[in-house]
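**Q** Below are the sequence and a predicted model; questions follow.
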Amino acid sequence: MFDDLQQQFNRSFDSLEDFADLISDYLQCPVTIEDANHYLLAYSSHDDETDQARVSTIIGRRVPERVINRFWKDGVIPKLNYSDEPLIIPTIDEIGLGNRVAISIRKNEEVLGYIWVVDVRGILNKESLALLKMAARKARNQLLQFNLQRKKKERNEQELLWQMITGEIANYTRMKEQLLRIGHQQDQSIAILIFSIKDLSKDLMKQLTYLTNTTQKMKILIHTFDEDQLILLVAPKDKRTFVEETEQFLHSFLKQVNDRFDQDFQAIGCGYPKEDLRTINESYNEATAVLRLKQLFPRELKSAYFYHELGAFRYIDLLKRTPELQKLATNPALEKLATYDRENQTNLMETLETVLDYEDQLTKAAKKLHCHVNTLNYRLKRIKDITMIDIKNPVQKIGLYFDIKLVRKKH
C-alpha cells in the first residue's frame, strides 16, 4: 500500500482538490486542506459522511470562528502548531464536530496549513496516521508556492493601504478595483483602527497577523505594522452601528490576544468610517489623535477608543495645538499650589487633580489617593486656604480642570 501511495504522491497534481481526493480515497474518509489562517484551500469530493463543522467550512470557505476558538481553548491548535505528528480530536458536539484527525503542514518551524480528516466511523489506525504524515510532507511544496503568492498579495495590499493613509492615491479607479478584489463591497464605508504595542517582536507580529486573518467579528480588509503599531483597514457592516460593532470586535480581539498569547495593547485608537474612499486618511488622523491623547492622559482616557469619547480632552487637544496657548500665563492659583508642594514635600496638586477627575466623589477620590475621607477634606480646606479658589463654583471648576491638565503636560 505504501509503495503504491508513494508512487501516487510523486506524480504531479492538477489541483489541491485532486490531492485531497487521493488522500480521501486511501483513508476512506472526507478530507479538507486549509491554509495557516484556516481558509479552505481544497476538500475531497463525493463524501457521504461528514459533520456540520465541515459543511460550514465548505460553505463559508473558512473555518467558523467558534470552531477556531474552541480549538484554541482545548489546546488543539497549539498542539498542531508545535508538532508534525497527527492529532486525534474526539467529537465536540457543541460546535458540530465529529471525530477528527488533523496534522499540520510545515516547513521547519513555520506552519503552512493543515490537513483535516473526518473519521465518523472511527476506522483510522496507525497505518492511516503514517499515511497522513506522508501526505503532509507531500503537501509542503504546494503550500509553499501558495504562501509565496499570498505574501506577495499582502505586500501589494499594504502598499495600497499606505497610499490611502498618506492621501497619495495614484489611480482612484484602480484603488477601488483592488479593494473590491480584497472583499470590499460597492459603496461600503471603511475605517482605520490602530493598536499601540509595547515590544513588538517578529513572533508577536505573526500572532497578531494570524488573529486579524481568522477573526470574523469584523471584516478586516488590510492590516500592516508600523514601528510599534498594528494598523487595520476595516469595513463595518453598517456605518450607523459602527461604534457598537467595533466595541464588540475589540472585546473579542483583546480577549483572544490576552488568552492565547498573554499580550496586551498599550492603547487603541479608532477612526470613523468614510464613504468617500479618498478621505480614509481622515479616519487615520482621527485614530492617531485618540492615541496621542491617550498617551498623554493614560489614566483619564483608559476606556476611550473614539474621538467623541475623549470628552473635555478634545478641547484640551485643540488648545495644546493653538499657538496662543504658549502666550497664556499659568493659572496663579496652580503656581501657588505647585510652590507649596515643592517647599513642604506635599502632593496637594495631585489631590486637587484627583478630586476634579472624580467630580467631587470624595469617597472614590480618597480611595484613589489611599487616604481617609476626613484627611481628604482637610487637604481640600488647605488647598482653598493657599489658592483662594472655590472648586464648588462650576465656572472656576471647569477652568481649573482645563488648566491643571494643560499645566501637567507642559512640564
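**A** The structure has been received and is ready for your questions. It should be emphasised that the depicted structure is a prediction, and the values quoted were computed from it without experimental measurement.
**Q** When you work out contacts or count neighbours from here on, use the C-alpha atoms and nothing else.
**A** Noted.
**Q** neighbouring contacts of the one helix or strand Q7 maps to?
**A** Q7 is located in helix 2-10, with elements delineated by DSSP states H and E. Applying Cα atoms under 8 Å, 6 or more residues apart in numbering, the contact partners of helix 2-10 are 131, 135, 138.
**Q** so how many other residues sit close to the spatially closest residue to the first one that is not a sequence neighbour?
**A** Which is L131. Once flanking residues are discounted, L131 sits nearest to F2: 7.6 Å by Cα to Cα, 6 or more residues apart in numbering. Counted by other Cα atoms under 10 Å, the residues lying close to F2 total 11.
**Q** Skip ahead from the helix holding Q7 and say which helix or strand is next.
**A** Next in line after helix 2-10, if elements are assigned by DSSP H and E, sits helix 16-27.
**Q** from the chain's centre, how far out does whatever helix or strand comes next after that following helix sit?
**A** Once helix 16-27 ends, the next helix or strand along the chain (criterion: DSSP H and E) is strand 31-35. Centre-to-centre, strand 31-35 and its host chain are 25 Å apart (Cα atoms, centre = their mean, to the nearest Å).
**Q** okay, pairing it with this:
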Amino acid sequence: MTGRHAYPSLKQLLALFGRSEVSLLTAPSDPDVQVTTHTVLDLAEKAGPEYKGALLMAVGICPEDTALLDALPALGEAGIAAIALKTRGSRTGPLIEAATAAGIAVVDVSDEFPWRHVDALLAATTGDVRNGAPGFSSADAVGDLFALANAVAAMVGGAITIEDPQQRILAYSNLPGQPIDDVRREVILGRQVPDRYLPAYRHLYRAQGVVRFGCAPLPRIAVAVRAGADLLGSIWAVGSSGETFGPEAERALAEAAASAALHLLRVRRATDLERRARSELLRSLLAGEPVSPTARLGIERGSMTVLAFELPSLPGTSVDVDIVGLQVADLVAACAETTARASSCVFEGGIVYALLPLPDESPEASGATTLAKTVLTRAEESLRIRLRVGIGSAVAPFADVPRSRQEADRVLTVLAAGRHSSRLACIEEVRSQAILLELEDTVVHDPLFQFTSVAAILRHDTEKQTQYAKTLLAYLEGFGDIAAAAETLHVHANTFRYRIRRIGDLFGVDLTNADERLLLWLQLRHLY
C-alpha cells in the first residue's frame, strides 16, 4: 500500500494547516513519521495493525479522560502517528506525559476549526488509503466545484460562480436558461473579477451570512465561505431580471457555503502542496544551486523574469512580519497564476520573489509590469501595505535566473534610495542608477578610493559653517556650468566662482582632472 502512495510526514501535514488551526503539544518519537490514514478514535475498539501510521481524531474526548490515558500504551504499540483533539482549556500535563512515553504525537485543534474541515484536509493530503485511493489533486477538487456550482444553481434558482479570496473564478454553473449579464460574462471570460468590484467584496467579507447586492441589471446575493475564521472564498448567485431572491434561496446559499468549504479546503490544500514544492525549488534556483527545475516548475522553454516584491518596515515581531510576508506571497502567487500557470514564488528575507514565464511572442517585461501593478493595487487595498517592486531582465536558461534576481534586488535598492519616482521599475529603467549605487558603495567604504580632500572639506564645513561640499557637488553635477550650478544653490554666480577657487586653494582639489572629478562626485553624491 505504501508503494502506491507517497505519504506526507506529520511535520509536512501540520505545515499545511494554518497557525491558528492546529498546534503540536508533543512531538512523535520519530520526527519523520508518515501519516498513512486518518480516522475517528474509538476508545472501545482494540487497536490493530491497520492503525499503523494513523492520525486518530479524538472527537468529543477530553484530554483528562482516563480511558484515553489508559489506551495510549496500546495505541503506541500499534504504531499510530498522532492523536488530534480539542483541549478546550483542559489540563494537558498527564496526556502529554503518557503520549510522550508511548511515542505518540498530540495535536491540539482550535475550538473554532470544525472536525469536518479537519477530516476534509486530511483526506485531501493523505488520501483515503483504506480504499487504496490517492490524495485529491487540485484538478479533482475544481472538477467537483463545477458539479457543486450546478447543484447550488438548481437549489437557489440563479446562476452561480464560486471564487477564491483573490476573486478568481474557480467554477461556475452552466445549466440551460441561466440568467446572464455583462458582469457575469466579463468575470467568467476573464476568470478574474475586475478590481472595480473590490468594494463589494470587502463588504461581503466583513458581513455574516448572505448579503444582497442591487447590481444592475440583474440582482445578486452572495455569501463568504469560511473554515472557522479562515476565509476560503465566496459564492455568488445571479437572479433573473425583475425578480428577487426569496428567503428559501438565501437559506440554500448559506447551506451551500458549508459544502463549498470542504471543496475549497481541498483546492487550497492541494494547491498549497504544489506551491510549497515549487517554492523550495525556486529558492534553490534563485540561490544559484544546481537543480533540474524544468519538470517541477513547468517551464520547458522560452524566457522568464524575476520580480521582487519588498515589504515595508513593519512593527511587531518577526513572526508578525512573516505572517504578512506569507499573505503577500499568497497574493503574488494568486495574481501570477492568472498571468502564467507555471509561475512560482517564495518569501525570503522580507522579499517575495516570483519567477514569471514570458510569452514567446512577447518576451519582454510588459506582462511582468502588469502583474506588478495588479499586486501593488491589491496589496494596498486588501492588506493596507505599500510594496516596492523590482523586475529583473528576461533570461532564457534557468542558469541565468540568479542574475535576473540580482537585477531585481538592485532595482529595489534604487527605489529605496529614492532615485526613482515610482514604487515599480524594471532594471532597464534604472540600470544606470543601479550601477552608480554599487560604485558609490565601493567608493564610500573602500579606503583606496577615498580622497583626504573630501574629509577635509566636510570637517571645514562643520567647523566653519561653510558650504564647500554642496558647492563642489553642484559644480560636478552641472558639468562645470557656473550659472546653472549657482542657481541650484540660490547664490550669485560670482559667489559660486569664489567658492570653487577656495576649494582648489584650501584642499588641493584638481578639477581639470576627469578621473578625479568622477571619484569626487561618487564620494559626495551619497551625502545629499
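**A** Now that the structure is in, tell me what you want to look at. Keep in mind that this is a model prediction, so the values were computed, not measured.
**Q** one step back: give me the subset of the contacts of helix 2-10 of structure 1 lying in helices.
**A** With helices defined by DSSP state H, the entries of those inside them are 131, 135, 138.
**Q** Among those residues, which one has the most neighbours?
**A** Ranked by neighbour count under the definition other Cα under 10 Å, those are headed by A135 with 21 neighbours.
**Q** What does that residue correspond to in structure 2?
**A** Using TM-score structural alignment, the partner of A135 of structure 1 in structure 2 is A256.
**Q** Not counting sequence-adjacent ones, nearest residue to that match?
**A** According to Cα to Cα, 6+ apart, the nearest residue to A256 of structure 2 is V152 (6.5 Å).
**Q** Surely that neighbour is in contact with I162?
**A** No: no contact is recorded between V152 of structure 2 and I162 when judged using Cα atoms under 8 Å, the distance being 10.1 Å.
**Q** Mind telling me which residue is nearest the centre of structure 1?
**A** The centroid of structure 1 falls nearest to F253 when counting by Cα atoms, centre = their mean (5.1 Å).
**Q** mind listing what it touches?
**A** When contacts are counted by Cα under 8 Å, 6+ apart, F253 of structure 1 is found next to 211, 215.
**Q** element containing it, please.
**A** Assigned by DSSP H and E, F253 of structure 1 belongs to helix 242-261.
**Q** how big's the offset between that helix and structure 2?
**A** When structure 2 is superposed, helix 242-261 of structure 1 averages 4.0 Å from its matched positions, counting by mean Cα distance after the TM-score superposition for structure 1.
**Q** got the buried residues for that helix?
**A** When neighbours are counted by 16 or more other Cα atoms under 10 Å, the buried residues of helix 242-261 of structure 1 are found to be 242-243, 245-246, 249-250, 253, 256-257.
**Q** Same check on stretch 347-364 of structure 1?
**A** Along stretch 347-364 of structure 1, these residues count as buried under the neighbour rule (16+ other Cα under 10 Å): 348-349, 351-356, 362-363.
**Q** and those residues, which of them are in helices?
**A** The helices in this structure, assigned by DSSP H, contain 348-349, 351-356, 362-363 from the buried residues of stretch 347-364 of structure 1.
**Q** Reformat those as a markdown table; add distance to I115 of structure 1.
**A** Output for these, formatted as a markdown table (distance: Cα to Cα, whole Å):
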| residue | distance to I115 of structure 1 |
| --- | --- |
| L348 | 65 |
| M349 | 63 |
| T351 | 61 |
| L352 | 62 |
| E353 | 59 |
| T354 | 57 |
| V355 | 60 |
| L356 | 59 |
| L362 | 61 |
| T363 | 59 |
